[in-house]
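Asks: Dropping a prediction and its sequence here:
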Amino acid sequence: MHFVEAEWSRPCYGAPIFRFQQKLKSLKKNLKQWNKAIFGNIEAIVREAEADLLVWQAAAEQNSVSDSVYDTFIQKQLALENALKIKDDYWKQKSGSKWIHLSERNTAYYQALCKVHSSQNLITSLITDDGIVLDSQQGIKSYIVKYFENKFTEQPVIIHEE
């Protein structure tokens, strides 16, 4: 939350809707960088954990007497399970489905689910204050622009000094 507040408090100049758009754009960029720094590339982390596990598995099979090798093998196995859980959680969040399971993310169902999600983010019709239904994208766009221009234009302030 502190990260968002800091980003939102940065000065930006222009019309209110422009400032809002610029702050959102800047916040998105910085959140992506933060996500990359904190979580990294999930696919690369899983591949690295799998490779580490294979190396330590071979070492454990060759040196079955050493407890330290076996303990390291167990740690690598837990690290891989954790990386796979993070990857699975990522895909659950991306799909919006709470019950999608590991290796179901390339199914036709999952792809259809993602398509439905993106189509739900589209405004297909809009009822104006006058009760008129707009269903063309150009009409909706011009109405929204006009609405926010009216809402955020500067109104003169008159101060009566007595």
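Replies: Yes, it's here.

Asks: going forward, measure contacts and count neighbours with C-alpha atoms only.
Replies: OK.

Asks: Report how many residues lie close to Ser9.
Replies: Other residues within reach of Ser9 by the criterion other CA atoms under 10 Å amount to 9.

Asks: Would you quantify the distance from it to Arg19?
Replies: Counting by CA to CA, to the nearest Å, the separation of Ser9 from Arg19 is 11 Å.

Asks: tell me which residues of the lengthiest helix in the chain are tucked away?
Replies: When the chain is parsed with DSSP state H, its longest helix is helix 67-95. Within helix 67-95, the residues that count as buried by 16 or more other CA atoms under 10 Å are 69-70, 72-74, 76-77, 79-80, 83-84, 86-89, 91-92, 95.

Asks: Now do the contacts for the nearest residue to Thr72 once chain neighbours are set aside.
Replies: Nearest in space to Thr72, with sequence neighbours left out and distances taken as CA to CA, 6 or more residues apart in numbering, is Trp56 at 7.2 Å. Counting by CA atoms under 8 Å, 6 or more residues apart in numbering, Trp56 touches 69, 72-73, 76.

Asks: Please compare the first structure with the one that follows:
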Amino acid sequence: MWDYLSFVAASHNMPWLIAGDFNELLTTDEKFGGVLECKSEGFRNWVDGNEMIDLGYSGPKFTWNNKRVYARLDRAICNMQWRRLFPEANVQHLPRTTSDHNPIKIKLSSRFVVSLHLRPFRFEAMWMQHEQFNEFISNVWGQAVGSALDKTYYLVQPLKGWNVNVFGHLKKRKACLLARLNGIQKDLCRGSNTFLSKLEISLIEEYNCVLEQEAMLWKQKSRLQWLQEGDRNTKFFHLTTIIRRRRNKIERLKNNEGVWVEEAQDIKGLAMAYFEQLFS
């Protein structure tokens, strides 16, 4: 089966997901009871060799049992392209009724969307690579009054404006630079032009700078500190950020009566009541 699935994976370069009863384990803690058979090596090697990602789950840990042995045999796994295409996709283990397997439900999006105006301010390390950043900070800091903490708070709103109006959106800047380079290189195919050649070099340097800033952005968001400075693997950092956000997202909470609460307002109320009681 693993050889056949490897053939399928090598036959295309598309986003893909495969789900169902694999009848195999990825880790030893996915089984409880009975004799632990080391059958997972082929499955694990296939997942690693084809760079597949387990979507995880919410709900009961095990998806199959015979009243004596419990195991997680059902799952959904995808490749990196699919995960980037559906960053909010998640898997829910549903209650078992007539079968000895739990049904699994794959949802492509989360029911909860965070409003942009509710997002906390984050200082972006990539800003420090901009040639105007130091001068901007010096000017704003000099206008602020009070303690260092007061001045730091004063920086927040000017930084937000500077980010939009001066630093700019990375994706738009990349698209604009590539469009300009495309036009210049088309013109240079018709004949040499000293001005366009120098402009091409300048734009390529600027484009590489944007790539470095983008890599730093996703490196900061991914919170991975173990890679050496200078490594640029934006897709990797982007993917780890998606996976971490998905893992940390709260879709439901259980109240004191043991009932799952799933509506956004009810989850908010339950969390507030818990901490009000905790700190009263």
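Replies: Thanks, I have the structure now. As the structure is a computational prediction, the values presented were derived from the model and not from experiment.

Asks: TM-score for these two?
Replies: The TM-score (TM-score structural alignment, normalised by the length of the first structure) is 0.52; 115 aligned residues with a CA RMSD of 3.6 Å.

Asks: one step back: what's the longest helix of the first structure aligned against in the second structure?
Replies: Under TM-score structural alignment, helix 67-95 of the first structure corresponds to residues 194-222 of the second structure.

Asks: Mean deviation, that stretch versus the first structure?
Replies: When the first structure is superposed, stretch 194-222 of the second structure averages 1.5 Å from its matched positions, counting by mean CA distance after the TM-score superposition for the first structure.

Asks: Phe148 of the first structure touches Pro16, doesn't it?
Replies: No - with contacts counted by CA atoms under 8 Å, Phe148 of the first structure stays clear of Pro16, the gap being 9.2 Å.

Asks: Look at these two and report which has more neighbours.
Replies: Pro16 (16 against 12).

Asks: which bit of the first structure covers stretch 80-87 of the second structure?
Replies: Going by TM-score structural alignment: stretch 80-87 of the second structure matches no residues.

Asks: mind listing what's buried in that stretch?
Replies: Across stretch 80-87 of the second structure, burial judged by 16+ other CA under 10 Å covers 80-84, 87.

Asks: Stretch 166-174 of the second structure too?
Replies: Of all the residues in stretch 166-174 of the second structure, those buried under the rule 16+ other CA under 10 Å are 167, 174.

Asks: Repeat that for stretch 145-154 of the second structure.
Replies: Buried residues in stretch 145-154 of the second structure, counted by 16+ other CA under 10 Å: 151, 154.

Asks: for stretch 58-68 of the first structure, same thing?
Replies: Neighbour counts over stretch 58-68 of the first structure (16+ other CA under 10 Å) mark 59-60 as buried.

Asks: and that stretch, how far out from the chain's middle?
Replies: On the basis of CA atoms, centre = their mean, to the nearest Å, stretch 58-68 of the first structure sits 42 Å off its chain's mean C-alpha point.

Asks: Span of that stretch from start to end?
Replies: Start-to-end, stretch 58-68 of the first structure (CA to CA) is 14 Å.

Asks: what does that stretch rub up against?
Replies: 69-70, 73.

Asks: Just give me the closest of the residues you listed to Trp34 of the first structure.
Replies: In terms of CA to CA, no member of the contacts of stretch 58-68 of the first structure lies closer to Trp34 of the first structure than Phe73, at 31.1 Å.
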